[in-house]
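[1] Could you look at this predicted model? Sequence included:
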Amino acid sequence: MSKHIEIKKITVNSIRKMKSAGERISCLTAYDFTSASILDKAGIDMILVGDSLGMVVNGYENTLPVTLDEIIYHCRSVKRGAQNAFLIADMPFGTYHVSDEQAVENCIKVIKETGFDAVKLEGGAERAALVKKLTACGINVMGHIGLMPQMVSTMGGYRIQGREGHEKLLADAKALEEAGAFSIVLEGTVTSVAKTITENLKIPTIGIGAGVHCDGQVLVFHDVFGIFDGFTPKFVKQYANVSKIISKAAKSYIKEVKTAQFPEDKHSF
């Protein structure tokens, strides 16, 4: 008789309860079946298919060229690998900026074609009306304020937020909460400001470069595991250096092929 394996799928209610119980929320990005499966089996709470895939997967200079079709493709792959984690799709630049009608249509397309649990949008109070429309359609929305990579050109570069204008950040967070967002990413934000925002919201904050006081943390898969050789931000802790392991193994493989050490008899038929 086969054993019944209970799948404890994390839902938006699970995320809300974590905030209420003071349980920290773990989140990492993933972009394919294999990495999603590894994270899911490890017990990650949330997986974000971020537009960071533009740089760490596709080699773009920044996140701006990422298309809706690219996000959908990677989301589908992640969905097949993750059974338990709460899944969030990052809406790319230009897919929710022209009009609320365009945004609703694109977000519905993502949810329908990927089976994901939520979408993520950058922006504060200016996105509140859109967030309200999306939640009215039955779509869970994660907000994103502080440093917003899609707005980096108008923000004057990758600058830490909250040293000035921290009142606006709090107002943005409150506006998103009131509009129905289930959580908010705080990126590149001064720790003390992130703490104040977190303490003043009923919904969880997920920090990335925003200090320890957020309700949860998110980082990019390739940064955490040392796969991406590009610039590593200060806020990233590297838990492994997989790039070096793969490089060493690849050199061994190349050497053995060149010297006819591989394949041996045990690898042959």
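    Cool, got the structure.
[2] hey, let's count contacts and neighbours off CA atoms from now on
    OK.
[3] isn't M18 right up against S26?
    No - contact criterion CA atoms under 8 Å: M18 and S26 do not qualify, at 10.6 Å.
[4] Give me the buried stretch members for stretch 33-44, please.
    By 16 or more other CA atoms under 10 Å, the buried positions in stretch 33-44 come out as 33, 35-37, 39-40, 44.
[5] With stretch 168-177 instead?
    Neighbour-count burial for stretch 168-177 [16+ other CA under 10 Å]: 169-170, 172-177.
[6] Kindly indicate which of those residues lies nearest V12.
    Nearest to V12 among these, counting by CA to CA, is E177 at 14.0 Å.
[7] Just say helix, strand or coil for that closest one.
    Three-state assignment for E177 (DSSP: H, G, I helix; E, B strand; the rest coil): helix.
[8] Ok, I145 next?
    strand.
[9] Could you count how many residues lie near it?
    23 (other CA atoms under 10 Å).
[10] Is it in contact with S183, as I believe?
    No - counting by CA under 8 Å, I145 does not reach S183; the two are 11.0 Å apart.
[11] where do the helices sit along the stretch 51-200 of the chain?
    53-56, 68-81, 100-114, 128-136, 166-179, 191-199 (DSSP state H, counting those that start in this stretch).
[12] Mind putting these into TSV with distance to E256?
    Putting the helices of the stretch 51-200 of the chain into TSV (distance: least, CA to CA, whole Å) gives the following:
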stretch	distance to E256
helix 53-56	30
helix 68-81	33
helix 100-114	42
helix 128-136	56
helix 166-179	56
helix 191-199	51
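[13] closest to V257 out of those helices?
    Among those, helix 53-56 comes nearest to V257, with 29.1 Å by CA to CA.
[14] packing partners for the closest one?
    On a contact count with 3 or more CA pairs under 8 Å, 6 or more residues apart in numbering; DSSP states H and E, helix 53-56 meets no helix or strand.
[15] Going by neighbour count, which residues of that helix are buried?
    For helix 53-56, the neighbour count (16+ other CA under 10 Å) marks 53-56 as buried.
[16] Closest to S243 out of those residues?
    Nearest member of the buried residues of helix 53-56 to S243, counting by CA to CA, is V56, at 12.8 Å.
[17] what about the closest one, distance to L170?
    Per CA to CA, to the nearest Å, V56 is found 31 Å from L170.
[18] Okay, one more to line up with it:
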Amino acid sequence: MSTAPSVRVAQRFHYPDDEHALKRLGSRTTMTAIQLLDLLHAGRAIWLTNAERNLKRRGHVLVYSESDCAWFVVVVAIDDPAGGAAIVTVLEQAQFENDFRKPIDKSYLFRAMASVVKPDVANDWRKANMPPNRKDRRAARLRAGTVDSGALLDHDVVIFKVDYRATGTDVVMRTEFNVTRGYPAVAAFDDLKECLGNDAFLQWFGASLVRAGVPIDRVLAIKAARGQEPLVTLATEDSFATAPVQAA
């Protein structure tokens, strides 16, 4: 089976005069001859094998039939130099897999289905039959993060966000600290801006920045939020001269 199946929109398909393909189409699917041609000509199909790489010049094209809720493999023969393809027969998925002694890759099944059905239907099938993709994993992490942060966001939890320029690139980066875990006394400050006037806190915070790899002399802003309250800017680059953050 080809390792790089593709959708060939420009291919011209037709039925031979012997009607064998039409009979197999009618006995194995509920699709009409026109519906199958429409799928193929619209490029809503996946080439599983390359007809130009075998002596018989035959290829196998995967399609999904929404009316059957099933996949079929169309066997085609390249029958003219311009690339026209005659539809030889139509196989059920199991027939093709039995002939090749190998299941069709689920990513190909998904791509064929997704070109025909509504996105939510295709995605529901993918999530039920395929490993999570990067988007799924990110959404799961976000959901987990929402649960974790929701359990922690009481009034005593203080989160600091530090913007700084990365060394050597000047790209603006951001790192975050749950200050309450490392310096519980921060919760006692009525106004979080008072933190930057406290020598003990500044020493602890400076050491935390160093451990996180943040270049203190390149910090642009320090912001903080208590619980679910809005984010407050505690200091900017211009104010560090009067309240410098110190490394321990």
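    Perfect, thanks for sending it. Note that the coordinates shown come from a computational prediction; the quantities given were computed from them, not determined experimentally.
[19] Got a TM-score for the two of them?
    After superposition, the two chains reach a TM-score of 0.27 (TM-score structural alignment, normalised by the length of the second structure), with 108 aligned residues with a CA RMSD of 5.9 Å.
[20] if we can go back for a sec, could you dump the buried residues of stretch 168-177 of the first structure to a markdown table with distance to A89 of the first structure?
    Formatted as a markdown table, those follow (distance: CA to CA, whole Å):
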| residue | distance to A89 of the first structure |
| --- | --- |
| L169 | 23 |
| L170 | 24 |
| D172 | 21 |
| A173 | 20 |
| K174 | 22 |
| A175 | 21 |
| L176 | 18 |
| E177 | 19 |
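[21] of all those, which comes closest to T196 of the first structure?
    L170 (7.9 Å).
[22] quick one, strands of the second structure?
    12-14, 46-49, 58-65, 70-78, 84-92, 158-165, 172-178, 219-226, 232-236 (DSSP state E).
[23] out of these, deepest packed?
    strand 58-65 (a mean of 24; mean count of other CA atoms under 10 Å).
[24] Next, the angle from it to strand 70-78.
    150 degrees (axes from the mean of the first three to the mean of the last three CA atoms, to 10 degrees).
[25] Next, the angle from strand 58-65 of the second structure to strand 84-92.
    Going by the same axes, to 10 degrees, strand 58-65 of the second structure makes 60 degrees with strand 84-92.
[26] Packing partners of strand 58-65 of the second structure?
    The helices and strands touching strand 58-65 of the second structure, judged by 3+ CA pairs under 8 Å, 6+ apart, are strand 46-49, strand 70-78, helix 106-114.
[27] What's the local residue count around A128 of the second structure?
    9.
[28] no no, R16 of the first structure
    16.
[29] host element of it?
    Assigned by DSSP states H and E, R16 of the first structure belongs to helix 12-21.
[30] ok, then the element right after that helix?
    strand 25-29.
[31] helices or strands next to that next one in the packing?
    Using 3+ CA pairs under 8 Å, 6+ apart as the test, strand 25-29 of the first structure ends up in contact with strand 46-49, strand 216-219.
[32] angle of it against helix 12-21?
    130 degrees.
[33] Pretty sure S77 of the first structure sits against S35.
    No - S77 of the first structure lies out of contact with S35 (CA under 8 Å); the separation is 9.7 Å.
[34] overlap in contacts of the two?
    Contact criterion CA atoms under 8 Å, 6 or more residues apart in numbering; no residue bridges S77 of the first structure and S35 by contacting each.
[35] What is the burial count for S208 of the second structure?
    Neighbour count of S208 of the second structure, defined by other CA under 10 Å: 17.
[36] how much space between it and A122 of the second structure?
    For S208 of the second structure relative to A122 of the second structure (CA to CA), the value is 46 Å.
[37] Okay, buried residues for the helix or strand harbouring S252 of the first structure please.
    Here S252 of the first structure sits within helix 242-258, counting by DSSP H and E. The neighbour-count check on helix 242-258 of the first structure (16+ other CA under 10 Å) flags V242 as buried.
[38] Repeat that for stretch 68-83 of the first structure.
    Those buried within stretch 68-83 of the first structure under the rule 16+ other CA under 10 Å are 68, 71-79, 81-83.
[39] which one among the residues you listed gets closest to L134 of the first structure?
    Nearest to L134 of the first structure among the buried residues of stretch 68-83 of the first structure is L68, at 17.2 Å by CA to CA.
[40] any idea how far that closest one lies from E113 of the first structure?
    For L68 of the first structure, the distance to E113 of the first structure - CA to CA - is 11 Å.
[41] Could you measure from A114 of the second structure over to D120 of the second structure?
    A114 of the second structure is 9 Å from D120 of the second structure, by CA to CA.
[42] ok, the two, which is more surrounded?
    Taking neighbours as other CA under 10 Å, A114 of the second structure and D120 compare with A114 leading, 19 against 10.
[43] Quick check: the more buried one touching A122?
    Yes - counting by CA under 8 Å, A114 of the second structure does reach A122; the two are 5.3 Å apart.
[44] how far off strand 158-165 does the longest helix along the second structure point, in degrees?
    Counting by DSSP state H, the longest helix found in the second structure is helix 134-152. Orientation check (the same axes, to 10 degrees): helix 134-152 of the second structure against strand 158-165 gives 130 degrees.
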